[in-house]
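Asks: model the following, please.
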Amino acid sequence: MRIALYQPDIAGNVGTIMRLAACFSIPLDIIMPCGFPASDKQLRRAAMDYGDRAETVSHANADAFFDARTEAGSRVVLLTSSGTCALHEAEFLVTDALLLGSESAGVPPDVHARVAKRVRIPMTPGFRSLNIAVAAGIALHEAMRQTGTLPE
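Replies: Sure thing, here's the model as predicted:
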């Protein structure tokens, strides 16, 4: 199991997700470019002292990310408000990469077309989306629960 971020815009969200990845001992993939400098103060503050303990892999672009996932025999599951499958109905594999789009634009159509599954987190009608760090935590927990990989 791993989390992947497509061209994230907000340093604080990436830092929070780095902390999430460290706490659950899962890798974090970041598909470049990011909308902020790697030295961003908000990134360091949100990651706290967990940032150095997160296994983070940067990919130059979406092609490099998808090539790496294909080589590893891993499928990519996109979390999207337009997902065709509700999170609680999705079946996850221990090798899945949970992909989240940028805060401002999500992912482009060509990335949508390349994923194995599109999953949405059900919400009260009238609401469009969650913060990506919150969505990552909800989805990761459900995927790890299903695959029996939650830490004790």
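Asks: from now on I want contacts and neighbour counts done on CA atoms only, so please keep to that.
Replies: Fine.
Asks: is it true that residue 94 touches residue 144?
Replies: Yes - the pair residue 94 and residue 144 passes the contact test of Cα atoms under 8 Å, sitting 7.5 Å apart.
Asks: now do the shared contacts for those two.
Replies: residue 1 (Cα atoms under 8 Å, 6 or more residues apart in numbering).
Asks: to compare against the first, here's the next sequence to fold:
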Amino acid sequence: MTNHIVLYQPEIPQNTGNIARTAAGTDSVLDIIRPMKFEINDHTVRRAGLDYWDKVKLVFHDSLEEFLATVPDQRYLYLITKFADTTYSDADFSDTSVDHYYMFGKETTGLPEPFMRANPEKCLRIPMTENIRALNLSNCAALVTYEALRQQNFAGLEKSHTYAHDKLK
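Replies: I've put the predicted structure just below:
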């Protein structure tokens, strides 16, 4: 079982870099659907991801259709949008026998509206006030990914950490 963080045509390099760091820290795959407004080798993306890029399982897709063709079971594709009735924490991500895909849209316009309208059962929202248009993309990716991992009992992740000096005793 693998969790996939899917970015649809990302526009802000720093967000993608931060999400790459989340992907590396959670052993998730980072799927990016092109086109992008920047290159992964841009200084700002590398800086935001720090020195973890070699730990990121990065997969590029040239279109939404190409990406969808790689998803073996569309029941485990979740579209994260503010235009949904179901809250992300009400979704069931607990099945560890399948891959889960959490798709996030462009920072400026989100996911394509026709795609969301055709798949309302896949749409999940993160509750927020009406004081803002949206939460930061990298924060949203972390929220949903960690909720899924919580439901999966944090499979594959350290649940506690020993300080280096404790290991020396």
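Asks: returning to what we had before: okay, residue 94 and residue 144 of structure 1: which has more neighbours?
Replies: residue 144 (18 against 15; other Cα atoms under 10 Å).
Asks: and the alignment partner in structure 2 of the more buried one, what element?
Replies: Under the alignment by TM-score structural alignment, residue 144 of structure 1 pairs with residue 149 in structure 2. In this assignment (DSSP states H and E), residue 149 of structure 2 forms part of helix 137-151.
Asks: ok, average deviation of that helix from structure 1?
Replies: Here helix 137-151 of structure 2 is compared with structure 1 after superposition; its mean distance to the aligned residues, by mean Cα distance after the TM-score superposition for structure 1, is 0.6 Å.
Asks: following element in sequence after that helix, please.
Replies: helix 164-167.
Asks: packing partners of that following helix?
Replies: Packing contacts for helix 164-167 of structure 2, counted by 3 or more Cα pairs under 8 Å, 6 or more residues apart in numbering; DSSP states H and E, involve no helix or strand.
Asks: what's the match for residue 86 of structure 1 in structure 2?
Replies: When structure 2 is aligned by TM-score structural alignment, residue 86 of structure 1 is paired with residue 87.
Asks: not counting its neighbours along the chain, what's nearest its match?
Replies: On the basis of Cα to Cα, 6 or more residues apart in numbering, the spatially nearest residue to residue 87 of structure 2 that is not a chain neighbour turns out to be residue 125, at 4.8 Å.
Asks: quick one: the strands in structure 1?
Replies: 2-6, 28-31, 56-59, 76-79, 85-86, 97-100, 117-120 (DSSP state E).
Asks: now the ones you listed in CSV, with mean neighbour count and distance to residue 66 of structure 1?
Replies: Formatted as CSV, the strands of structure 1 follow (neighbours: other Cα atoms under 10 Å; distance: least, Cα to Cα, whole Å):
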stretch, mean neighbour count, distance to residue 66 of structure 1
strand 2-6, 25, 11
strand 28-31, 24, 10
strand 56-59, 16, 9
strand 76-79, 23, 8
strand 85-86, 16, 21
strand 97-100, 24, 10
strand 117-120, 21, 14
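Asks: now these as JSON lines including distance to residue 151 of structure 1?
Replies: Conversion of the strands of structure 1 to JSON lines gives the following (distance: least, Cα to Cα, whole Å):
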{"stretch": "strand 2-6", "distance to residue 151 of structure 1": "14"}
{"stretch": "strand 28-31", "distance to residue 151 of structure 1": "17"}
{"stretch": "strand 56-59", "distance to residue 151 of structure 1": "19"}
{"stretch": "strand 76-79", "distance to residue 151 of structure 1": "22"}
{"stretch": "strand 85-86", "distance to residue 151 of structure 1": "24"}
{"stretch": "strand 97-100", "distance to residue 151 of structure 1": "18"}
{"stretch": "strand 117-120", "distance to residue 151 of structure 1": "23"}
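Asks: burial check on the aligned partner of residue 44 of structure 2 in structure 1, number of neighbours?
Replies: When structure 1 is aligned by TM-score structural alignment, the residue opposite residue 44 of structure 2 is residue 42. The tally of other residues near residue 42 of structure 1 (other Cα under 10 Å) stands at 18.
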